[in-house]
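Novice: build me a model from this:
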Amino acid sequence: MKKIVVLTGAGMSAESGIKTFRDEDGLWEGHYVMQVASPEGFRRNPELVFEFYNQRRRQLLSVKPNKAHYNLVDLEKYFDVEIITQNIDNLHEKAGSTKVTHLHGELLKVRSTYNDNIVLNWNKDLHLGDLGPDNKQLRPHIVWFGELVPMLDKAIETTSKADILIIIGTSMQVYPAASLVNFIKPNTPIYFIDPKPTITNNDFNNLKIISDFASEGTNKLISILKQ
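Specialist: Okay, the predicted model is just below:
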C-alpha cells in the first residue's frame, strides 16, 4: 500500500468556519500575533492570551469537519495516509483520520508552564490559577513564535517515507513546516491544493497544482488518485 503524507494548513479548516491564522493585515482575530502567540506576549499579559485561546476553543467546539477532512479519511481505504498539520484544531481527528501529527500544538490541550511533558485534555476555558498535577500554572498547548517545534523530527521522518505528498491550504511560508517538502524522496509526486497557489511548477519536480478550495480540490484529487 502506497504511503500518502498530507501537509495541511489553515485553508484546510477555513470551510468549517475557522478563520485563517493571519489576515492580510497581519492580525489574528484582531490581535497582533506576537501579543497572543509568543512567550513574551504571555508574560506581558497572560489574561489576554488566555481569553484569546478561550474564544478560539469555544469556536472550535461549535464547528464541524468539512468535506475535505472527510475526503482524506476516505483516502485511507486505498492508501496508508498520514497527516501533518499546522492547524491547532481537532477536525482531522473528528472526521476520523487515524494518523495525525500536530506541528503547532492542539487547542483542546493544555500543559504545565514548568514541565512540558505534563499535557492535559482541556475542553473548557483556561484561567490564571488553573494548576496542573505539578501545582504549576497551565498554559495553552500551542507552539508559539520563538519556541521549539517538538514534533518536527517526527514530521521529517514521516515526510521522508512518502510515496505521494499532498499539500492543502498552506502558504508554504511558515517555517519550519514549509521546509518539510525538502525531505521527500527524489521524484515523489506532489499535489498542491490552494485557491491562490504560492508555488509554481518550476519550484518542484512532479508537481501538480489544483487551484481550488480544500473540499473541491480534494474531490478532484481523489478522482486522480483512484485512476
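
Novice: please make it C-alpha for all contacts and neighbour counts, starting now.
Specialist: Noted.

Novice: all helices of the chain, in order?
Specialist: For the chain, the helices defined by DSSP state H cover 10-13, 33-36, 39-44, 46-61, 67-75, 91-95, 152-160, 214-226.

Novice: deepest-packed of the ones you listed, please.
Specialist: helix 10-13 (a mean of 26; mean count of other Cα atoms under 10 Å).

Novice: that one: how far from the chain's middle?
Specialist: Distance, stretch centre to chain centre, for helix 10-13: 8 Å (Cα atoms, centre = their mean, to the nearest Å).

Novice: now what about it, what contacts it?
Specialist: 19-21, 65-66, 68-69, 86-87, 91, 168-170, 194, 213-214 (Cα atoms under 8 Å, 6 or more residues apart in numbering).

Novice: burial check on the nearest residue to Glu106 once chain neighbours are set aside, number of neighbours?
Specialist: Excluding the flanking residues, the one nearest Glu106 by Cα to Cα, 6 or more residues apart in numbering is Ile88, at 4.5 Å. Using other Cα atoms under 10 Å, the number of residues around Ile88 comes to 23.

Novice: then His31?
Specialist: The number of residues packed near His31 is 14, by other Cα under 10 Å.

Novice: quick one: contacts for the closest residue to Phe213 other than its chain neighbours?
Specialist: Computed as Cα to Cα, 6+ apart, the closest residue to Phe213 that is not its neighbour in sequence is Pro195, at 5.2 Å. Contacts for Pro195 (Cα under 8 Å, 6+ apart) come out as Ile210, Ser211, Asp212, Phe213.

Novice: before we go on, could you also do this sequence so I can check it against the first one:
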Amino acid sequence: MKKKLVILSGAGISAESGIKTFRDYNGLWENHRIEDVASPEGFARNPQLVLDFYNARRRQLTEVEPNTAHILLAELEAFFDVHIITQNVDDLHERGGSTKIIHLHGELTKAKSIKENSTIVDYVDDIKIGDLHPDGSQLRPHIVWFGEMVPEMDKAIEIASQADLFLVIGTSMQVYPAASVLRYIPSHCEVFVIDPNLENPNSFTRNENYFKASATEGMKKLKQILIEKYQ
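Specialist: Now for the predicted structure:
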C-alpha cells in the first residue's frame, strides 16, 4: 500500500507561475484593499468592483501555466497516495496533473449563488451583474472571503489525520484556519517544509527536513529524497 503524502500548498507555489498575491502589496491586493474585494461587506457595498476584480484574476489563469513544482507534485502520485490541500484559488495543481485536491479558499473557475449553501457551478467566463445561478439569484465567485466559514476544512482535517508524510510548500503558515491543519497530523507523520522565507521552520519540522528554497528548487531536491527514503 502506498504511503499517504499530504501537501499543504500556498501562494508561494503559484507565484512562480506569475500569480500575484496580496502579501506582495503591503495589504493591498493588486491595488485594492482586502476589505473591498475579499469580504461579504465589500461585495454588498460594490458588487461590480468585486466581480471585476475576480473576472480579471480568472482571465489571468489563461495567461499562466503550471510550473515545475506543480508538475513534480503530480509525478509523486506514481509513488504515493498524494492529497493536496491548497490555499490557492487557481487551477494550476489540476493543470499540473494532480488528481486529489482540496481548495480551502474556493476556486476561481467556479461560481455560486449569493444565497448560503448554494450549489457550486463551473464558470470560466466573466461574471456580470444580472448573471443568475439556477436558483434565480445573482452569481458570485466561489471564493471564501474573510469572515466566511471554510467549508472544506473538515475534509482537510480528515485527510491530514491519515498522513504518513506531510509537506508544507509555499505558505507562511500565517493564514488560519488553514495553518491549523498541521495540528491534526499523526505523531508518526514525517513533516517536510519548502519555503524561502519561513520565520521559524523548526517549530514545524527538523532542520534536515526544511528546504530554504523556492517551490521549484525545493521540489527538485525533495522528490528524489522522498522516493529513495520511503519506497
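
Novice: picking up where we left off before, which one of the helices of the first structure lies closest to Leu103 of the first structure?
Specialist: With respect to Leu103 of the first structure, and counting by Cα to Cα, the nearest of those is helix 152-160 at 6.5 Å.

Novice: what stretch of the second structure does that closest one fall on?
Specialist: With TM-score structural alignment applied, helix 152-160 of the first structure matches the range 153-161 in the second structure.

Novice: circling back to that earlier point, mind listing what the residue nearest to Glu106 of the first structure touches?
Specialist: His102, His104, Gly105, Glu106, Leu107, Ile142.

Novice: mind checking how far it is from Arg56 of the first structure?
Specialist: Using Cα to Cα, to the nearest Å, Ile88 of the first structure is found at 10 Å from Arg56 of the first structure.

Novice: what's the overlap in contacts for the two?
Specialist: In contact with both Ile88 of the first structure and Arg56: Leu107, using Cα under 8 Å, 6+ apart.

Novice: buried subset of the contacts of helix 10-13 of the first structure?
Specialist: Using 16 or more other Cα atoms under 10 Å as the burial test, these include 20-21, 65-66, 68-69, 86-87, 91, 168-170, 194, 213-214 as buried.

Novice: which of those fall within strands?
Specialist: Under the assignment DSSP state E, these contribute Ile168 to strands.

Novice: gap between the equivalent of Thr170 of the first structure over in the second structure and Ile13 of the second structure?
Specialist: Matched by TM-score structural alignment, Thr170 of the first structure corresponds to Thr171 in the second structure. According to Cα to Cα, Thr171 of the second structure and Ile13 of the second structure sit 8 Å apart.

Novice: now swap in Tyr210 of the second structure and tell me
Specialist: 16 Å.

Novice: how big is the offset of the biggest strand by length in the second structure relative to the first structure?
Specialist: The single longest strand within the second structure, with elements called by DSSP E, is strand 106-113. If you overlay the two and look at strand 106-113 of the second structure, the average distance to its match in the first structure is 0.4 Å (mean Cα distance after the TM-score superposition for the first structure).

Novice: need the contact partners of stretch 131-151 of the first structure.
Specialist: 34, 37-39, 50, 53, 88, 101-114, 118-119, 126, 128-130.

Novice: Leu61 of the second structure contacts Arg95, correct?
Specialist: No. If you go by Cα atoms under 8 Å, Leu61 of the second structure and Arg95 don't touch, sitting 10.6 Å apart.

Novice: most distant residue from the centre of the second structure?
Specialist: Ranked by distance from the centre of the second structure (Cα atoms, centre = their mean), the top residue is Gly136, with 29.7 Å.

Novice: separation between the aligned partner of Ala10 of the first structure in the second structure and Thr68 of the second structure?
Specialist: Ala10 of the first structure maps onto Ala11 in the second structure when the alignment is built from TM-score structural alignment. Per Cα to Cα, Ala11 of the second structure is found 15 Å from Thr68 of the second structure.

Novice: so what corresponds to Lys94 of the first structure in the second structure?
Specialist: Aligned against the second structure - with TM-score structural alignment as the criterion - Lys94 of the first structure pairs with Arg95.

Novice: what residues are up against the closest residue in space to that match that isn't next to it in sequence?
Specialist: Nearest residue to Arg95 of the second structure in three dimensions, chain neighbours excluded: Pro66, at 6.4 Å (Cα to Cα, 6+ apart). Neighbouring residues of Pro66 of the second structure by Cα under 8 Å, 6+ apart: Ser14, Ser17, Leu92, His93, Arg95, Gly96.

Novice: same thing but 10 Å
Specialist: Residues in contact with Pro66 of the second structure (Cα atoms under 10 Å, 6 or more residues apart in numbering) are Ile13, Ser14, Glu16, Ser17, Gly18, Asp91, Leu92, His93, Glu94, Arg95, Gly96, Gly97.
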